[in-house]
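>>> here's a sequence, model it:
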Amino acid sequence: MLLPDYIAAHLDKPFEYGRLDCVLFVANWIKHKTGIDYLDGLPHWASERRALRIVKDMGGLEVAMDGRFERIHPNLAQDGHIALRRGGLMLFSGPHIVGPGLEQLEFVDRMEAECAWCF
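Alright, predicted model coming up:
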């Protein structure tokens, strides 16, 4: 599956903790591309409160990502690389970063990426 197909498969799906949240959206893409499950060993979450507790226990999302992936400047990110924006994870795709929104995937200008990682 290519990135456009992955994005298309999630276009109309709303954000839901433990099913389609920003971490799972990105982690499932990476697992598809690499075969590695970077969430292996982490407890499951089904609520915002539980998700925030897990992230806090890891030192924050940015720290957790730094421990698993190579940080790069957002200007060097390629399609499929990981972005951090406003505390949530997204994927780079062309001129956008893409991630789960309340009602469907959100497409935001890639210049809004605060950090980026490759794998």
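
>>> make it CA atoms for all contacts and neighbour counts henceforth
Will do.

>>> just give me the longest helix of this structure.
helix 22-34 (DSSP state H).

>>> structure for this one too, so we can compare:
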Amino acid sequence: MTAHPRLPDWQPRLGAYLGQLQGRPFRYGRLDCMLFTVGAVVAMTGHDYGRGLRGYRSRAEGLRKIKPLGFSSHVELAASWWPEISPSEARPGDVLELEGLSMGICQGPMAYAVGTQGLTVVPRSLSLRAFRI
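From the prediction side, this is the model:
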């Protein structure tokens, strides 16, 4: 597992990415919790961890895409990409697993996540796991 470093201008890049998502609906294979997180990491590091994983139309189809890679969930896949840390050590820009197997991006006491209504902000206290970016 070799994490790619954040770019020097990662904060405005992440802000621009989040701004682009305002009002966009949740869609498996386009804007779901995993691809939201991957997109945020692309904005921060320039590296696309999700290459080859997009385009599915349901949760089951997405899980079938990662099963041949040896993973049964998108969180397991994330754990293979980024070093795991305690949720209490997460800092802005780190990836969080949130209750319900959704993923988000840490932003202080809150986290950005994508739910059925699109981009949302949730309490960081929902964090189950965290990964350093």
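
>>> have a look at how far, on average, the longest helix of the first structure is from the second structure.
Compared with the second structure after the fit, helix 22-34 of the first structure shows a mean deviation of 1.0 Å (mean C-alpha distance after the TM-score superposition for the first structure).

>>> other residues contacting that helix?
1, 6, 15, 18, 36-39, 80, 82, 88-91, 99-100, 119 (C-alpha atoms under 8 Å, 6 or more residues apart in numbering).

>>> starting at the chain centroid, how far to the helix or strand where P12 of the second structure lies?
In this structure, P12 of the second structure is located in helix 10-21 according to DSSP states H and E. Relative to its parent chain, helix 10-21 of the second structure has a centroid offset of 13 Å by C-alpha atoms, centre = their mean, to the nearest Å.

>>> ditto for stretch 100-113 of the second structure
The answer for stretch 100-113 of the second structure is 8 Å, by C-alpha atoms, centre = their mean.

>>> repeat for stretch 15-25 of the second structure
On C-alpha atoms, centre = their mean, the centre of stretch 15-25 of the second structure falls 14 Å from that of its chain.

>>> what range in the first structure matches it?
Counting by TM-score structural alignment, stretch 15-25 of the second structure pairs with residues 4-14 of the first structure.

>>> the matching stretch: which residues count as buried?
Going by neighbour count (16 or more other C-alpha atoms under 10 Å), the buried part of stretch 4-14 of the first structure is 7, 11, 14.

>>> any idea how far the second one is from L61 of the first structure?
Here the criterion is C-alpha to C-alpha, to the nearest Å. By it, L11 of the first structure lies 24 Å from L61 of the first structure.

>>> check P4 of the first structure too.
For P4 of the first structure relative to L61 of the first structure (C-alpha to C-alpha), the value is 25 Å.

>>> so A51 of the first structure sits in a helix?
Yes. Under DSSP: H, G, I helix; E, B strand; the rest coil, A51 of the first structure sits within a helix.
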